[in-house]
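Participant: sequence first, predicted model second:
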Amino acid sequence: MKKFWLFIVLTCVFFSCSDSNKSNNNPNIPNYAVNAYLNTSLPSYNNLLYVSSPVYVPNYGAKGIIVMKTGEGTYTAFDAACPNQALTSCVAMTIDGIYAVCSCDKTSYNLFTGLGGQEYPMKQYRAELSGSSVHVYN
């Protein structure tokens, strides 16, 4: 019986572990180090106090980052580079409501999920609320 429970526990641990970088690899977007603190008290980042009000932040990642509050204390952060185009062929994606739109192929990507119906989703970064700042990092 002990072997059975050990098998169950090891199986659960094995399947619950995942390599978050593996699903976030994209041959079109290099892996840049990102470590940004966005103070929601500042006018530039004040929209991050409200759900579904994304903010574009230049000078991070490949083409800047897009950050959005998705719920109480939860945020998403994605690279603004078009995930299915060569990095040099497009400018940063633009925000249209809760979507990011690629300038090259006009694909819309949902800022809750990063999905856009193409081969690669948006490149995602970690985002956590830390006091009055949103910490975006990888």
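Facilitator: Right, received. Where do you want to start?
Participant: please count neighbours and contacts with C-alpha atoms only from this point.
Facilitator: Fine.
Participant: other SSEs contacting the helix or strand containing His135?
Facilitator: Using DSSP states H and E, His135 sits in strand 133-137. If contacts are counted by 3 or more Cα pairs under 8 Å, 6 or more residues apart in numbering; DSSP states H and E, strand 133-137 sits against strand 35-39, strand 124-130.
Participant: okay, now the one to match up with it:
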Amino acid sequence: MFRPFHMKNASRMKLISKFQLFLLCVTLSFGSCSDHVQSSIPDFPVSLQLNLTSTYPTFRNSYNKSLTFIKGVSVTDRVGFGGILVYSGFDGTYYAFDMACPYEIKSTVRVYPNDIGQAVCEKCGSVFDIGYGIGNPSAGPAKEALKRYKISLSGDILYILH
């Protein structure tokens, strides 16, 4: 059967367009995962707002200081799986981690900050470097970094989200 030349091109263009759409979808799905680091810690809601002027004035512009939240301050707060550790790093940047140890993977087994930019698991003794916001293990049985949460600062309010 004879098809006009333009019909062949139209079919070919539809096929190419579908293939390009498929490639775009695959690229976007892989690209969106590149910023997300897999964690053994289950995903739980995280939503916390800290007023650095009225409620936490000593935390603002300080280095090597931390705040921990096992329960929310208000009824709308969500503090992840094991609680939230908010840390003002050596570089003056704020960081947030889930307090659950990635080796123990229990909401009741937590890491707590020390005075030298580390968080230490109360059960297994794993030590995590948090001073520059990475959360990588530096000692103990843990091989996985602490689960990190996104932080944004708008005026005097520090937002922690997941």
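Facilitator: Thanks, I have it. Just so we're clear, the structure is a prediction, and the values are computed from it rather than from any experiment.
Participant: about what we covered before: what range in structure 2 does the strand holding His135 of structure 1 sit on?
Facilitator: Using TM-score structural alignment, strand 133-137 of structure 1 corresponds to residues 157-161 of structure 2.
Participant: which residues are contacting that stretch?
Facilitator: Residues outside stretch 157-161 of structure 2 that contact it (Cα atoms under 8 Å, 6 or more residues apart in numbering) are 46-52, 96, 149-153.
Participant: can you show me the strands along structure 1?
Facilitator: Using DSSP state E, the strands found in structure 1 span residues 35-39, 55-57, 65-71, 74-79, 94-96, 99-101, 108-110, 124-130, 133-137.
Participant: and these: which comes nearest Leu48 of structure 1?
Facilitator: strand 65-71 (5.7 Å; Cα to Cα).
Participant: related to what we said a few turns ago, next one: the strand holding His135 of structure 1 to chain centre, how far?
Facilitator: Relative to its parent chain, strand 133-137 of structure 1 has a centroid offset of 11 Å by Cα atoms, centre = their mean, to the nearest Å.
Participant: for stretch 41-54 of structure 1, how far is the first residue from the last?
Facilitator: Length of stretch 41-54 of structure 1, first residue to last, Cα to Cα, to the nearest Å: 15 Å.
Participant: need the contact list for Gly71 of structure 1.
Facilitator: With Cα under 8 Å, 6+ apart, Gly71 of structure 1 has these contacts: Val51.
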